[in-house]
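Trainee: Following is a predicted model, sequence given first.
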Amino acid sequence: MTEREKMLAGQLYDCGDGELLSRWHKAKNLVRDYNCTESENLAEKDRILAELLGGRGANLWITAPFFADYGDNIYFGNNCEVNMNCVFLDDNKITIGDNALIAPNVQIYTAFHPTNAKDRFSGPKEDGSFAFCKTQTAPVTIGNNVWIGGGAIIMPGVTIGDNVVIGAGSVVTRNIPSNKIACGNPCRVIRDNN
């Protein structure tokens, strides 16, 4: 099993693997190009997103700056808007449904590390170079017609249902069912969203 296969399966994997680093550097270069492209140059921004993302529907708007780890694990539905300064750590799949609004400074994480330091770090490499810490992942799924407020953090493994509003500044550590308004740290359902 390759390190990428382990990564997508949620197993401990080595971030310093050559294939993963190559993909990571490619994504960082594409993200840099996207963030430096003139705002009105929609054709170039569209070209970069086509190369960066795993998939997308019609009418995707991402305001720069935008940051991603690999990019090709991110999937958008139709009519989605991502506002400035969002961070998507897509070490596993991030799937976002139709009509999603993602406010500024939202962070979506799929990567996490073992809590025990002995499991996180191995000894130095034979050549004395830096050894990356061990990482695991869990996918994030966001349904249709979801609005995620500014500064919210979505943790690994979370599923957010359809027609959900996540309040600004929330830390979403568990699944949120459809048709709810939720907020807080940790994020909790506060009422129905009919």
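Mentor: Thanks, I have it.
Trainee: rest of the way, CA atoms for contacts and neighbours
Mentor: Noted.
Trainee: Can you get me a residue count around Leu53?
Mentor: Other residues near Leu53 number 17, with proximity taken as other CA atoms under 10 Å.
Trainee: actually Glu81, sorry about that
Mentor: By other CA under 10 Å, the burial measure for Glu81, its neighbour count, is 19.
Trainee: from the chain's centre, how far out does the helix or strand it falls within sit?
Mentor: Taking DSSP states H and E as the criterion, the element that holds Glu81 is strand 80-82. Average the C-alpha atoms of strand 80-82, do the same for its chain, and the two points are 13 Å apart (CA atoms, centre = their mean, to the nearest Å).
Trainee: who touches Asp98 in this structure?
Mentor: Contact analysis of Asp98 by CA atoms under 8 Å, 6 or more residues apart in numbering lists Phe76, Gly77, Asn78, Asn79, Cys80, Gly143, Asn144, Asn145.
Trainee: one step back: contact partners of the strand holding Glu81?
Mentor: Residues from elsewhere that reach strand 80-82 (CA under 8 Å, 6+ apart): Asn59, Leu60, Trp61, Ile62, Thr63, Asp98, Asn99, Ala100, Leu101, Ile102, Ala103, Pro104.
Trainee: Thr159 versus Ile142, what's the distance?
Mentor: To Thr159, Ile142 is 6 Å away according to CA to CA, to the nearest Å.
Trainee: Take this one as well and set it beside the first:
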Amino acid sequence: MTKSEREKMAAGEWYACLDPELDAMRAAARRAVHQHNTMPPDQRGRMAPALEALLAAVAEDVFIEAPFHCSYGVNIKLGAGVYLNAGCTILDSASVAIGEGSMLGPGVHIYCAEHHKDVALRRAGLEIARPVTIGKDVWIGGGAIILAGVTIGDGAIVGAGAVVAKGVAPGVTVVGNPARLLR
């Protein structure tokens, strides 16, 4: 039996993102994100109801500022006290778990997908997704980019504008492009 593109994506295998089922999932995410981004703040509260319903797991005291964007939403898990500032983008073609007490500054981007290096396969929409895990009490400065497959340990700090392509140990600070340990 052949796997669907969604099953391949979930299994961390190469999949075609230009697939009707995945298109429908992205459309559902766009609707939820639209509600979140256009709802008046006093009505929206910590996050729009459609966005909260879309996400895989959300603690009660998570707060997501608008605007926000995600690809699917169904792969995002947010622990207690997580705060996402304005302009955060999570391209969650794989699991994205953000631990309790973690804070993301404005414009932080998390990318789980990697497109194929072969031009013809890339044009066909072939990509692979790797999870991103952010531990507890992590602070990620504004404009930082977290790439596919990265794990950031508890209590770490990622400086503003850093591009994180490799794992970050607990309790350390990384800065720059590519992100490197601050001594």
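Mentor: Structure received. In this text, all values refer to a predicted model and were calculated from it rather than measured experimentally.
Trainee: Now the TM-score, please.
Mentor: Put the two chains on top of each other and the TM-score (TM-score structural alignment, normalised by the length of structure 2) is 0.94; 181 aligned residues with a CA RMSD of 1.3 Å.
Trainee: one step back: please flag which of the contacts of strand 80-82 of structure 1 sit within strands.
Mentor: Residues of the contacts of strand 80-82 of structure 1 located in strands (DSSP state E): Leu60, Trp61, Ile62, Leu101, Ile102.
Trainee: Just name the closest of the contacts of Asp98 of structure 1 to Gly18 of structure 1, please.
Mentor: Within the contacts of Asp98 of structure 1, the smallest distance to Gly18 of structure 1 is 27.6 Å, found for Phe76 (CA to CA).
Trainee: Skipping adjacent residues, who's closest to that closest one in space?
Mentor: On the basis of CA to CA, 6 or more residues apart in numbering, the spatially nearest residue to Phe76 of structure 1 that is not a chain neighbour turns out to be Arg56, at 4.4 Å.
Trainee: which position in structure 2 aligns with the one you found?
Mentor: Matched to structure 2 by TM-score structural alignment, Arg56 of structure 1 sits across from Val58.
Trainee: One more: Ile74 of structure 1?
Mentor: For Ile74 of structure 1, the aligned position in structure 2 is occupied by Ile76, per TM-score structural alignment.
Trainee: pretty sure its match is in contact with Ala56, am I right?
Mentor: Yes. Applying CA atoms under 8 Å as the test, Ile76 of structure 2 and Ala56 come out as touching, 5.4 Å apart.
Trainee: Any buried residues in stretch 40-49 of structure 2, and which?
Mentor: In terms of neighbour count (16 or more other CA atoms under 10 Å), stretch 40-49 of structure 2 has its buried residues at Arg44, Arg46, Met47, Ala48.
Trainee: try stretch 124-138 of structure 2
Mentor: Within stretch 124-138 of structure 2, the residues scored as buried using 16+ other CA under 10 Å are 125-138.
Trainee: Could you identify the most distant pair in those?
Mentor: Pairwise distances across these peak at 35.7 Å for Gly125 and Asp137 (criterion: CA to CA).
Trainee: show me where structure 2 has helices.
Mentor: For structure 2, the helices defined by DSSP state H cover 5-10, 20-38, 41-44, 49-54, 119-123.
Trainee: Quick one: closest of these to Ala113 of structure 2.
Mentor: Set against Ala113 of structure 2 and scored by CA to CA, the helices of structure 2 come closest in helix 5-10, at 9.4 Å.
Trainee: average gap between the closest one and structure 1?
Mentor: Compared with structure 1 after fitting, helix 5-10 of structure 2 deviates on average by 0.9 Å (mean CA distance after the TM-score superposition for structure 1).
Trainee: so where in structure 1 does that helix end up aligned?
Mentor: Taking TM-score structural alignment as the measure, structure 1 aligns residues 3-8 with helix 5-10 of structure 2.
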